[in-house]
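K.L.:
Below is the structure, and that's it, no one-letter string:
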């Protein structure tokens, strides 16, 4: 498409602003806490500087322990702090592990070779530097379903309450140290806050004021009074009989709500646990070292105890570091699984063919699960959505640079809904589906197809108006929250740098297909309400040839084909080192996250989740890492 002079000026402004932003962010975020050569021994070694690893390192360093964090990637690029540009990092050789699944038998029909790309952050901050920033705490039934002592809904409610520094509309005293701070609240503003405070963006004189710690993940609340598309979404939910909540509430009943995203609303920057935990700790504690561009290949043993790590440094040289107390694996589901198996912790049928001595016969790599999303484009005839032309307007860049506001200061995620069904006794089921409102009318074909491995022909049948830079619309994302399909991750070479085999076995359980269809139907029902009719909302059903010529929710065959063709990863792999009680044969770690039968080793990341929570798990992992650090400090 040929740009007009106004759009050309916008491109010029974008380039100039980005250069200025790069200089500013580099100055603002420069930190001198990184090292090039580690000591020979530390008290603790944290493998992986992702969401959980950053929390662990900060808390352990505060206990006056000597801590090494070792990360395979380097520092994140300056543009990773701009919330809206997350997809740019996906597929990057430098910042993404670029994993991919094996060809899927029952899913991924729109993808080349039926293979899903699995972006995973390879940098300090991990996937928290490239995710879509959604804050969710799950529901009570999530944790009760785990059946793990010490991780039930009551315990997790206490832990997650302790992560909320200010809660709008709920009078709730602080139970523990806060790790989440709502957008606009200064670090002196803390719960309890009066319930009648509405749309507050600054500390209220009615609020009690206490010091919030610097280790607080900041949340940006999307304001429906400023977002007509979000308002339509919430009004539609209410019209369809759903409850509407201002906050991510602790309930199994389901709710429509404005999204809360991990963004510093004052500066307009991504706010990961690198920002909230690791960065301040590196400035404060000389006993905390961070070693980057160093890949852990295996664990070092002394009989049944792990005493250190082997790693490849930036120059490819094999080196070792010892830990006097514990090794903590927080490398993410895929890399943690790979390191465990390469070190002899795993099932014999995986390790024996590779001549890897078995140190612990545990089901590492099994129970792999992931959320799947089905995105559908909804066209609008009202100018209420974000698109490329609006993003390139010089005012957007000025607003972002000067005020930290505007489109660039958002993730595009505006609304969230959890869905339930009524059981025979009239009570609601646990949440089964989630709807996400992604405010973006212009879907870039090159970016989307490259990061998701989508065939170009399939993409254009999916998003036929993607070539229009001024297109109005949004993407309605439907997610089955508790998939029953289970896959595996297995190393297939003794070479630790060889990617493992990843098979999520997507949609191998028919429940997942119907669950996705039911969620899509709930989303489409919203479009028939007055609030969306007023915007001229019209869903585009993808015209995939293999799905037949009759599209829509009335055609069950088409809907099944749609799900099996168009479902994409939500980037939430989990479960391959699941936790459980001591007699659980499927458990890899115990309730305190210690690897069973092995001394000196814990796992603290998404791989220990027995079952995915009802939503993106990032905030749950922050709470889990906080608890894990307490376990460790209390022991030693």
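P.N.:
Cool, got the structure. Computed from a predicted model, the values in this text were never measured in an experiment. Residues are numbered from 1 along each chain as shown.
K.L.:
When you work out contacts or count neighbours from here on, use the C-alpha atoms and nothing else.
P.N.:
Fine.
K.L.:
Strands along the stretch 351-500 of the chain, start to end?
P.N.:
In the stretch 351-500 of the chain, the strands defined using DSSP state E, counting those that start in this stretch lie at 372-379, 413-419, 433-438, 473-480, 488-490.
K.L.:
so what's residue 255 up against?
P.N.:
If you count contacts by Cα atoms under 8 Å, 6 or more residues apart in numbering, residue 255 has them with 242-245, 417-419.
K.L.:
let me redo that: residue 557
P.N.:
Applying Cα under 8 Å, 6+ apart to residue 557 gives the contacts residue 547.
K.L.:
okay, now the one to match up with it:
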């Protein structure tokens, strides 16, 4: 990376990085105690008021908010290790934490209706196994979803979760740095979650995109505002060039400093929720130390009030099943006594995505490999946390409602069918595609990173299919809690999904093909050259249908496996208060409770779920009300200690 630099310059850059590491470690990294050192009587106890399972995006929020009440003792258990400096770069291509030991590295079963271009037709399902969970390994992008998503939740039986009822919790969480957005009244500036404009908005590709969007009346200043539709600049969770994960937001040293009632334990993989079979009350959890040093042994901690399961859309259903909560036939298969019959692990939903490169004849468009490896850029980032390495390379999200489809499926005109990311580079090394996306090696040269593209200026479009009818399952491999679950998303098993996705893909691609602004720079699609699609007209709906069936893969947005709904609804696992139906003292709070997948990335909604869950728990157990958003006061600009 530093080839050609004098040794003195290399040492200087190293010293600057050392200063950044020191600051991050002392001010931003969430402190925890390793499970191997967790001994009752040594500053900890074996009994707590609340136990939160999973220090992921939602779990961090819940534990932190509960700890604001000093009379309660809270234990937060995380299976993974502490965060690492290497994954704090907003430009994740520099040190991509996905598909590393910080990732659960889930894989699906071979897909019947999609994924022929993937290794073994299997999708990778990335999920953070680290303090902060997926917020510590994602692309830092902040998208709430569409307001109609939450109205749909409410109509599906999730009383109290419509848009007007969840908006205060989004606002409560936010520390948004954009003054213009704050004026709308739809954003907050005193919450723990720092949100800032992506620093790459002044680049040439952004200028082109937003010029073209305005020409087509498709520009949107805020995709988290009044309307989600159109192309909008991205906002990210970052601070001075550091990732601002949920762990940093809610558990950094300044947050824990005065909270001796909160114990955060890493390397503790929960294996079972302990439930009294007579009273059907959750009384504690068993966990295994997984630090690679401590000899394997089960440990038990008990909860006086509640256990909150925030282990994610894959591990939350897995833990419920291991604890005897789920379908009878699934539990009998593994000789697990059933406590309550619920559709745990059903209703798995996820977004599917495909990428396509556009090359141009203008060298100002997109980051080149030279720019991505430029020592000067490394030095700039090390010096003051700015430059290319402080940016997410996703410069914009576009959301598109397709009127023709709306007339057929009844989709409201404000609800998008398709989301697309616009990525500020055409460069993606083939080995990364194999590792991070599980593409088959023979697929890679036919896809969007052939050798010719690596030398050209350009960008990537990445259309996501937002509202699939296809749903899948999460089930147990066996009764061993250390075994990964069996994940079957059943992607594209409903034919309508293929048709909608193909039509949406064409809408997005045609925007760039037909735009006078992009024609000016010679933007040209590099259509995938899959043999299965060779006989079809490139750029037609039939062609895109073939492409999405062959190369479509998970966007890592799984939800729905512990579905929220009415108590009398046989599809429901938790009620609108997130209580597991039929079990006392147990709630689920994470992406698994979503009845229907939202229109966008799932990080921001998971933060909102945590805020609302904590509020409901507090109201259950205390006469004091935590209230809703109160964002009056001076906006915090730089000092992390000022963030609420």
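P.N.:
Here it is on my side, so go on. Remember, predicted model here, so these are calculated numbers, not experimental data.
K.L.:
After superposition, what is the TM-score?
P.N.:
Put the two chains on top of each other and the TM-score (TM-score structural alignment, normalised by the length of structure 1) is 0.88; 592 aligned residues with a Cα RMSD of 2.5 Å.
K.L.:
if we can go back for a sec, of the contacts of residue 255 of structure 1, which ones are shared with structure 2?
P.N.:
Mapping the contacts of residue 255 of structure 1 onto structure 2 (both residues aligned by TM-score structural alignment, their matches' Cα atoms under 8 Å) leaves 242, 244-245, 417-419 still in contact.
K.L.:
that older thread, filter the contacts of residue 255 of structure 1 to the buried ones?
P.N.:
Neighbour-count burial (16 or more other Cα atoms under 10 Å) is assigned, among these, to 242-244, 417-419.
K.L.:
Could I get those residues in CSV, plus columns for distance to residue 584 of structure 1?
P.N.:
Output for these, formatted as CSV (distance: Cα to Cα, whole Å):
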residue, distance to residue 584 of structure 1
242, 38
243, 38
244, 39
417, 34
418, 31
419, 31
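K.L.:
among those residues, which two are most distant?
P.N.:
Greatest spacing in those, by Cα to Cα: 244 and 419 (11.6 Å).
K.L.:
what's the top strand by length along structure 1 aligned against in structure 2?
P.N.:
In structure 1, with assignment by DSSP state E, the single longest strand is strand 318-329. Using TM-score structural alignment, strand 318-329 of structure 1 lines up with residues 298-309 of structure 2.
K.L.:
Name the residues of the matching stretch that are buried.
P.N.:
299, 301-309.
K.L.:
in the superposed pair, what's the mean gap between it and structure 1?
P.N.:
With mean Cα distance after the TM-score superposition for structure 1, stretch 298-309 of structure 2 departs from structure 1 by a mean of 0.7 Å once superposed.
K.L.:
Please pull up the equivalent of residue 485 of structure 1 in structure 2.
P.N.:
That one, residue 485 of structure 1, aligns with residue 470 by TM-score structural alignment.
K.L.:
so what's that match up against?
P.N.:
Residues near residue 470 of structure 2 by Cα under 8 Å, 6+ apart: 349, 489-494, 497.
K.L.:
Just give me the match in structure 1 for residue 608 of structure 2.
P.N.:
Using TM-score structural alignment, the partner of residue 608 of structure 2 in structure 1 is residue 623.
K.L.:
I'd guessed its match sits against residue 158; true?
P.N.:
No - using Cα atoms under 8 Å, residue 623 of structure 1 is not in contact with residue 158; the gap is 9.8 Å.
K.L.:
And residue 357 of structure 1, how far from residue 341 of structure 1?
P.N.:
10 Å (Cα to Cα, to the nearest Å).
K.L.:
Compare these two and say which is more crowded by neighbours.
P.N.:
Between residue 357 of structure 1 and residue 341, counting by other Cα atoms under 10 Å, residue 341 is the more crowded of the two (30 against 13).
K.L.:
Test my guess that the more buried one contacts residue 491.
P.N.:
Yes - with contact defined as Cα under 8 Å, residue 341 of structure 1 counts as touching residue 491 (6.9 Å).
K.L.:
Look up the closest residue to residue 420 of structure 2, ignoring the ones flanking it.
P.N.:
residue 463 (4.0 Å; Cα to Cα, 6 or more residues apart in numbering).
K.L.:
coming back round to it: show me the contacts of residue 470 of structure 2 that map onto strands.
P.N.:
Using DSSP E, none of these sit in strands.
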